[in-house]
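In: Kindly return the folded structure for what I paste below:
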Amino acid sequence: MNASPRVRIHSNYDALAAAGADRLIERLAAAQQQRGEATAVLTGGNIGISILAAVAEAENRDTVDWSRVNVWWGDERFLPASSPDRNAVQAEEALLRHVDINRGRVHPFGSADEFDDVHAAAAAYAAELAQDSAPFDVLLLGVGPDAHIASLFPDMDGVLARGRSTVGVENAPKPPPQRMSLTLEAIQSADEVWMVVAGKDKAGAVGLALAGAAPVQVPAAGATGRDKTLWLIDREAAEQVPESLLVDETAEQ
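Out: Sure, this is the predicted structure:
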């Protein structure tokens, strides 16, 4: 059964990035204490990458044994492997090159250099996921102004996909048009799902998702973890959060 959402509101963008980094370090270290390894599913976007950069700079980052962290992605742009617009390239620059990561545990989506089409790349990622038995300890997601998550956009085929872990996306409403994404079912398999959201332009999407909108129209509403669903947002993104959820407000400065 998926967990009801909890909300943590932070004073500004920088406070959100710092708090998200601290929380991620603590979660990965705790998972390693429990079973010897940890698995994180990363996201792109400004705040997602800022959290990774804050992890790299954190004094306590090495409480995590990075050589025993498995890294996956929630979605990716179907571009050449070296493109700076790829989430994996941005994560590499922000965090992965700064820690003692085991490259055999890092799992980027395939690129346009490797595959002829986006659907083949998505299928290959699904096959790779199927070979790995490690649970997703924490899965990070951003939210677009249209309430999309990963590369699951409102009223498009991707958000409707069932019975599979990945989907190839064509004609996405934001560039680039071709992408690969985890499905809602795969996202919901994570122990913890964290929505990391900053900015006034996201307030409407956050409000709709937390008010219980239908995931087909508001994909962010369908992003729930098995044990915990956590919204880490700044005050601007929180402007339309239902009052009943504001009891969890924090006061980071």
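In: Could you use CA atoms for every contact and neighbour count after this?
Out: Will do.
In: After the host helix or strand of residue 15, heading C-terminal, what element do we hit next?
Out: Following DSSP states H and E, the helix or strand that holds residue 15 is helix 13-35. Under the assignment DSSP H and E, the closest C-terminal helix or strand after helix 13-35 is strand 38-42.
In: what sits up against that following strand?
Out: With C-alpha atoms under 8 Å, 6 or more residues apart in numbering as the test, strand 38-42 has contacts from 28-29, 31-32, 48, 68-74, 134-141.
In: let's go with 7 Å and repeat that
Out: 28, 31-32, 68-74, 135-140 (C-alpha atoms under 7 Å, 6 or more residues apart in numbering).
In: Chain neighbours aside, what residue packs nearest to residue 179?
Out: residue 77 (4.4 Å; C-alpha to C-alpha, 6 or more residues apart in numbering).
In: The one you found - how many residues pack around it?
Out: Neighbour count for residue 77, taken as other C-alpha atoms under 10 Å: 25.
In: Please enumerate the strands of the stretch 101-250 of the chain.
Out: Ranges of strands in the stretch 101-250 of the chain, per DSSP state E, counting those that start in this stretch, are 138-141, 166-169, 179-182, 192-197, 228-234.
In: One more, so I can put them side by side:
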Amino acid sequence: MSFIDSLELVEAESVSALDTKLAEDVAELLVARAAIGDVHIAVSGGSFAQRALPEIVAVATAAGIDWARVHVWFADERFVAADSPDRSLLLVRDALATAPGFVSDHLHAVASADSAVNVHEAATRYAEVLHATVTRTHAGAPALDCILLGMGPDGHTASLFPGMLPTESECTAAVTDSPKPPSERVTLTFGTLAAADHCWIYATGSSKQEALTTVASNPSVDACPITGVRAQQSVRLYADTAAIPEDLRTATKFIQN
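Out: Predicted coordinates for the structure are as follows:
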């Protein structure tokens, strides 16, 4: 099945309304999974970590989640110094600081550039920790409960960029020539995304319209990496009205408002 055929579109008129809807849906999933055991999610940095993640933490906390059962991973991370403001860890850690009972060791950070490893070793170490910690697997990859992704104006997601997709079959990959600075990153691979129960994509603003117009035409994954996203149960796009072209509404079978 193609990406567009499997995509669920969740639209809100404003970014704030979208953040609320995403937070409610993620919180519902987290609370249900945490009630029966450990839950593993991967998150993105950028606007997702700044706006959506604090809302998710607040809504899940109000719903009574047991934060001690939640493990948080990174869809990708910039390979920079530990205290660099470019590091997604800092925003994510700040958001989770308001989650009562969250275990600090359950925030699984990628090694930093000043930790005496190179980006390839950082990717390998992250894969090793994933395999050792996440007990469920699918097709040999760790099976996370939910991966929360962003999307760039060029259609990239995580650090999977047009024309430079990783060839590694491992669950993580090193990126050495990112077109967006910083150039070195560690990313989850398409195999890890596909092994997850859910992959939910967060895209806001008119700058995303061009990429989402391309998505509606069912392009190659190499040209528009977001179209390579698969999951075991659902692939969902959360977008505000400003981001969504009419072509995408027409092409998508399921729209949730």
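In: what ranges do the helices span in structure 2?
Out: For structure 2, applying DSSP state H gives helices covering 3-6, 15-34, 46-47, 53-62, 88-96, 119-133, 190-195, 209-216, 246-251.
In: So for residue 160 of structure 2, which of those sits nearest?
Out: Comparing these against residue 160 of structure 2 with C-alpha to C-alpha, the closest turns out to be helix 190-195 (8.6 Å).
In: Which secondary structure elements does that closest one sit against?
Out: Under the contact criterion of 3 or more C-alpha pairs under 7 Å, 6 or more residues apart in numbering; DSSP states H and E, helix 190-195 of structure 2 touches strand 141-142.
In: before we move on, the earlier item: residues touching the residue nearest to residue 179 of structure 1, list them.
Out: Taking C-alpha under 7 Å, 6+ apart as the contact definition, residue 77 of structure 1 lies against 86, 176, 178, 179, 180.
In: Counting neighbours, what do you get for the aligned residue in structure 1 for residue 229 of structure 2?
Out: Residue pairing (TM-score structural alignment): residue 229 of structure 2 is matched to residue 223 of structure 1. Counted with other C-alpha under 10 Å, the neighbours of residue 223 of structure 1 add up to 30.
In: now do residue 25 of structure 1
Out: Counted with other C-alpha under 10 Å, the neighbours of residue 25 of structure 1 add up to 17.
In: Quick check: it vs residue 39 of structure 1, distance?
Out: Residue 25 of structure 1 is 12 Å from residue 39 of structure 1, where distance means C-alpha to C-alpha, to the nearest Å.
In: sorry, back to before: preserved in structure 2, out of the contacts of residue 77 of structure 1?
Out: Listed in the original numbering, those still in contact in structure 2 are 86, 176, 178, 179, 180 (both residues aligned by TM-score structural alignment, their matches' C-alpha atoms under 7 Å).
In: Which among those residues count as buried?
Out: 86, 178, 179, 180 (16 or more other C-alpha atoms under 10 Å).
In: coming back round to it: most packed of the helices of structure 2?
Out: Most buried of the helices of structure 2, by mean neighbour count (mean count of other C-alpha atoms under 10 Å): helix 190-195, with a mean of 26.
In: what sits up against it?
Out: Applying C-alpha under 7 Å, 6+ apart, the contact partners of helix 190-195 of structure 2 are 138, 141, 142, 143, 171, 199, 228, 229, 230, 231, 232.
In: wait, what's in contact with the last one?
Out: Under the criterion of C-alpha under 7 Å, 6+ apart, the neighbours of residue 232 of structure 2 are 194, 195, 196, 197, 198.
In: So which of the strands of the stretch 101-250 of structure 1 is nearest residue 110 of structure 1?
Out: In terms of C-alpha to C-alpha, the element of these nearest to residue 110 of structure 1 is strand 179-182, at 8.9 Å.
In: Looking at the alignment, what corresponds to residue 149 of structure 1 in structure 2?
Out: Alignment note (TM-score structural alignment): residue 149 of structure 1 maps to residue 157 of structure 2.
In: For the spatially most central residue of structure 2, give me its contacts.
Out: The centre of structure 2 sits closest to residue 149, judged by C-alpha atoms, centre = their mean, with a distance of 2.6 Å. Applying C-alpha under 7 Å, 6+ apart to residue 149 of structure 2 gives the contacts 43, 44, 75, 157, 158, 200, 201, 202.
In: which of these also appear as contacts in structure 1?
Out: The contacts of residue 149 of structure 2 retained in structure 1, by both residues aligned by TM-score structural alignment, their matches' C-alpha under 7 Å: 44, 157, 158, 200, 201, 202.
In: Compare those residues and tell me which has the most neighbours.
Out: In these, the most neighbours by other C-alpha under 10 Å go to residue 44, 28 neighbours.
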